[in-house]
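*Asks:* predicted model follows, preceded by the sequence.
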Amino acid sequence: MLSEQSAATVRATLPAVAAAIGEITERFYAGLFAAHRALLRDLFNRGNQAAGTQRQALAGSIAAFATHLVEHPDQRPDAMLGRIAHKHASLGVTPEQYEVVHEHLFAAIADVLGEAVTPEVAAAWGEVYWLMANALIAIEKRLYEESGEPGRRDWEVVERIPETADVTTFRLRPVDGGPVTGFRAGQYVSVGVELPDGAHQIRQYSLTGAPETTVRQISVKRVHGGTTPEGEVSNHLHARVHEGSVLRLSAPYGDLVLDEAPDGTTTPLLLASAGIGVTPMVAMLAHLAESGHRAPVTVVHGDRSPADHALRTDHEAYAAKLPDAAVHFWYEQEAPQGTRTGLVDLADVPVAPGTRAYLCGPLPFMRAVRAQLVERGVSPADIHYEVFGPDLWLAR
């Protein structure tokens, strides 16, 4: 994939670039938004930019991709690329935007590293960038073609359901009255709104429940301020969007989906979530219940309290429809009989050989559960995850 000459140059300069990648990405975004202010208003998540998490995610992905190229020259990190491509497709990223990113990213590299960026170094890292960019462009083109929906579409809110004090479910029907295509359990849609200052911001929300022919359903947690910026879009949806309101949705995307391999009906599954990470798991359970899944399913969830456990009724009801399901709930407060107190701990949870696991929730939760599963003999290749927001797994 990477030419021998470029591989040698990247290998030699990778430590210096990796050490400076945080400053590089900070300057990259500053230059990008100075030249293209509309991108921050209408495409990039302003909350993630303020918190610095998008810079961390970009830095981690670039470093991980370059490291993979020099350590495994005959392979491509398709799992990482696929995850990024799904997010880009949901946002409507175009091939032309990769040219814009290249311009400002390499200006930032030259600005930070100075004279160390010789023509040979610039050419080698340019090769790294375009290998990654062209791979993403190709994957995104395929995703657009497979989506079955023409770009973004207007959807009317037909029902608003309060789930908890901070989580609301919105049921939506297409304004044009056209058909609603199916989705794979675990996928999300991008939701676009116009905020009071005129900005058009986009956020991703998991589709909950089983696929239906006339409506789609999302459950949104209101993000309060504090250690992270207050959620602009989630608060807007909670405060201003009611029955009759119109939202603009993308087609469904996302790679945290149940494996449809021929042995899918015999593979033991473990679905672990915490907080609002429950949303894709409820969709998976709905799919398993409707498809007649008969293999063991272990359901794991952690939350602050039963009152904070969004979609708890659906969580329990879909699991109850499965012939071989075990449900384990942990609550930090007010744990009722039959549940556990504290944080999720798999020490006493049976994990069948050959289990395939799906995780969604805060990053510390997923790291802890993954470590416990690996200790119990689950193959790392059989542990799949979804991060809400920028994927910081590679950045730490």
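*Replies:* Sure, I can see it. Numbering: from 1, shown residues only.

*Asks:* hey, let's count contacts and neighbours off CA atoms from now on
*Replies:* Will do.

*Asks:* excluding chain neighbours, what is closest to Ala352?
*Replies:* Pro268 (6.6 Å; Cα to Cα, 6 or more residues apart in numbering).

*Asks:* am I right that that neighbour is in contact with His293?
*Replies:* No - using Cα atoms under 8 Å, Pro268 is not in contact with His293, being 9.9 Å away.

*Asks:* how far does the helix or strand containing Gly82 sit from its chain's centre?
*Replies:* For Gly82, the host element (DSSP states H and E) is helix 78-91. Centre-to-centre, helix 78-91 and its host chain are 9 Å apart (Cα atoms, centre = their mean, to the nearest Å).

*Asks:* contacts for the next helix or strand after it next, please.
*Replies:* For helix 78-91, the following helix or strand on the C-terminal side (DSSP H and E) is helix 95-113. Defining contact as Cα atoms under 8 Å, 6 or more residues apart in numbering, one finds that helix 95-113 is touched by 17, 20, 23-25, 27-29, 31-32, 117, 122, 129, 133, 137.

*Asks:* buried members of the residues you listed into PyMOL, please.
*Replies:* Only the buried entries of the contacts of helix 95-113 go into this PyMOL selection, using 16 or more other Cα atoms under 10 Å:
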select buried, resi 17+23+24+25+27+28+29+31+32+117+122+129+133+137
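
*Asks:* between the contacts of helix 95-113, which is nearest Asp324?
*Replies:* Using Cα to Cα, Ile137 comes nearest to Asp324 of these, at 41.9 Å.

*Asks:* doesn't that closest one belong to a helix?
*Replies:* Yes - counting by DSSP: H, G, I helix; E, B strand; the rest coil, Ile137 falls inside a helix.

*Asks:* which residues does it contact?
*Replies:* Ile137 touches 85, 94-95, counting by Cα under 8 Å, 6+ apart.

*Asks:* picking that back up, what is the neighbour count of the residue nearest to Ala352?
*Replies:* Using other Cα atoms under 10 Å, Pro268 has 21 neighbouring residues.

*Asks:* ok, structure two:
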Amino acid sequence: MLSPEKIKIIKSTVPVLEEHGEAITTRFYQRLFENHPELLNVFNQANQKQGRQQTALANAVYAAAAHIDNLEEILDNVKLIAHKHVSLGIKPEQYPIVGENLLKAMKEVLGDAATDEVIDAWSDAYGIIADAFIGIEADLYQQAKEQPGGWAGYRKFVVDKKVKESNVITSFYLKPEDQKQIAKFKSGQYLGVKVEIPGKDYTQLREYSISDSSGKDYYRISVKREDELPNHPEGVVSNYLHSHVQEGDVIEVSAPAGVFTLDTESNLPVVFISGGVGITPLMSMFNSLVESNSKKDIYFIHAAINGDYHAFKDHVKQRSSEKENIKSLVCYEKPTEEDRQNQSFDKEGFIDLEWLQSVLPSNEAKFYFCGPLPFMKAIYGALKKWNVPEENIHYEFFGPAGTLDVEVDFEPALSDHDE
């Protein structure tokens, strides 16, 4: 436990961290990779180039300072990141490395403001936070290994089938090379994927949502090809999977993880709202409900550029035609002429609150959404304006966690979820 004096010191740094947080984390990552280039095998360099990881860590440091006297308030976010760490194989011995370089980056950026007392207090605080992560992750590693069909680390899987779902999304059906049982998972969870790409100096680790229900003899991940755009580098792993990984090839996979999961205890209607490849974890939840013959009212709302970019559209449409309790709704930003002729969408443009209120009977439902960050901010804002209780709002970030409103999310240094 931190002493009252050290808690007071940590809290006194909140305004400084708010102003200089990203400068500190930018310097931290420079130091980290200079001193420990082996960690380039863990981090997604696209997120580094875009500044997303630096921003996420700055938010983490700020949140830790703001809640240092009651870390229970950020426990849910600690668990979220712990799941990511386990899927990436983060080890206890890596935490002191992060701590050392973070404190030195603080000292360099803040200069005289980072007194010996401040650094000492932050050193103790980091140790407490690191111990919390290490303890939670040890339990998760044990659970992953000891569950039926489970395993530790990475396991080899064969690409049994490769299916094009849209112009930019392809599904990979993965079966274990050893032909043994595979672990069940909670709908909404993801897999860690490790690939060695020719010409790349470092191992590439990514996390991809499982896009089908549990209990089958395969896992399915559905990956979007990320083309290079202004201020958006190409997806190294996603493009490699699309262009070079074929049926019969072998990739290494870590056990299912993640806390964005379907609430199976609630009796409320369920509303899924997806944008683009954000459909993948929601497909797992949707298929799970359909296959369990759930009697809940289910609304599946998907937004895409147009029909050419709409994955799983026939599957969802067919299921909704088979069951009275399922309704499928589609929003296309720029529908094609074929989309118009086939009347294959319900709204043109973007999803907004007025439209949601016109197609949903009420705000009394469990809402699950996922997609690009601007999309998620719009959906979150609409649901809050509609007075949906926070406990009924569930969402997943692809990549380092961002923020959907003025509140700061907690995201430690060793984190990476890239779809």
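*Replies:* Happy to help now that I have it. Computed from a predicted structure; not experimentally measured.

*Asks:* Asp69 of the second structure and Phe133 of the second structure: what is the separation?
*Replies:* Per Cα to Cα, to the nearest Å, Asp69 of the second structure is found 17 Å from Phe133 of the second structure.

*Asks:* the more surrounded of those two?
*Replies:* Set Asp69 of the second structure next to Phe133 and count neighbours by other Cα under 10 Å: Phe133 wins out with 21 against 18.

*Asks:* helix/strand/coil for the counterpart of Val158 of the first structure in the second structure?
*Replies:* Aligning on TM-score structural alignment places Val158 of the first structure opposite Asp160 in the second structure. At Asp160 of the second structure the chain is in strand, as set by three-state DSSP.

*Asks:* contact partners for Asp160 of the second structure?
*Replies:* Neighbouring residues of Asp160 of the second structure by Cα under 8 Å, 6+ apart: 172-175, 247-248.

*Asks:* can you select the buried ones from these in PyMOL?
*Replies:* Filtering these down to the buried ones (16+ other Cα under 10 Å) takes a single PyMOL command:
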select buried, resi 172+173+174+175
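
*Asks:* so which of the contacts of Ile137 of the first structure is the most crowded?
*Replies:* Ala85 (27 neighbours).

*Asks:* so who does the residue mapped onto that one from the second structure touch?
*Replies:* When the second structure is aligned by TM-score structural alignment, the residue opposite Ala85 of the first structure is Ala82. Applying Cα under 8 Å, 6+ apart, we find Ala82 of the second structure in contact with 133, 136-137.

*Asks:* next: Thr403 of the second structure.
*Replies:* Asp409.

*Asks:* again, 10 Å this time
*Replies:* 56, 59, 373, 376-377, 397, 409-410 (Cα atoms under 10 Å, 6 or more residues apart in numbering).

*Asks:* related to what we said a few turns ago, same list, the contacts of Ala82 of the second structure, but as TSV with distance to Ile305 of the second structure please.
*Replies:* Listed next are these as TSV, based on distance: Cα to Cα, whole Å:
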residue	distance to Ile305 of the second structure
Phe133	39
Ile136	40
Glu137	39
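
*Asks:* on that earlier part again, in TSV: the contacts of Asp160 of the second structure, plus secondary structure and distance to Tyr219 of the second structure.
*Replies:* Shown next, in TSV, are those (DSSP: H, G, I helix; E, B strand; the rest coil; distance: Cα to Cα, whole Å):
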residue	secondary structure	distance to Tyr219 of the second structure
Phe172	strand	8
Tyr173	strand	6
Leu174	strand	5
Lys175	strand	7
Glu247	coil	14
Gly248	coil	15
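
*Asks:* can you tell me which of the contacts of Asp160 of the second structure is nearest Ile351 of the second structure?
*Replies:* Among those, and counting by Cα to Cα, the member closest to Ile351 of the second structure is Phe172, at 29.3 Å.

*Asks:* tell me where the stretch 101-250 of the second structure has strands.
*Replies:* 154-164, 169-176, 190-195, 204-209, 219-224, 250-254 (DSSP state E, counting those that start in this stretch).

*Asks:* corresponding residues in the first structure for the fourth one?
*Replies:* Counting by TM-score structural alignment, strand 204-209 of the second structure pairs with residues 201-206 of the first structure.

*Asks:* quick one, helices of the first structure?
*Replies:* Assigned by DSSP state H, the helices in the first structure fall at 4-35, 37-42, 46-51, 53-71, 78-91, 95-113, 119-146, 232-240, 278-291, 312-320, 363-375.

*Asks:* closest one to His200 of the first structure among those?
*Replies:* helix 37-42 (4.4 Å).

*Asks:* contacts for the closest one, please.
*Replies:* Contacts for helix 37-42 of the first structure (Cα under 10 Å, 6+ apart): 29-34, 44-46, 49, 192-195, 197-202.

*Asks:* swap in 6 Å and give it another go.
*Replies:* Residues from elsewhere that reach helix 37-42 of the first structure (Cα atoms under 6 Å, 6 or more residues apart in numbering): 199-201.

*Asks:* which residue in the first structure aligns with Ser222 of the second structure?
*Replies:* Per TM-score structural alignment, Ser222 of the second structure is aligned with Ser219.

*Asks:* surely that match and Leu172 touch.
*Replies:* No - the pair Ser219 of the first structure / Leu172 is not scored as a contact, 11.3 Å apart, by Cα atoms under 6 Å.

*Asks:* how do the contacts of Ala82 of the second structure look in the first structure, which are kept?
*Replies:* Mapping the contacts of Ala82 of the second structure onto the first structure (both residues aligned by TM-score structural alignment, their matches' Cα atoms under 8 Å) leaves 133, 136-137 still in contact.

*Asks:* how near is the residue nearest to Glu196 of the second structure when sequence neighbours are not counted to His36 of the second structure?
*Replies:* With sequence-adjacent residues excluded and distances taken as Cα to Cα, 6+ apart, Glu196 of the second structure is closest to Thr203, at 5.3 Å. From Thr203 of the second structure across to His36 of the second structure, the span is 14 Å (Cα to Cα).

*Asks:* more crowded one of those two?
*Replies:* Of the pair Thr203 of the second structure and His36, Thr203 is the one with more neighbours under other Cα under 10 Å, namely 16 against 12.
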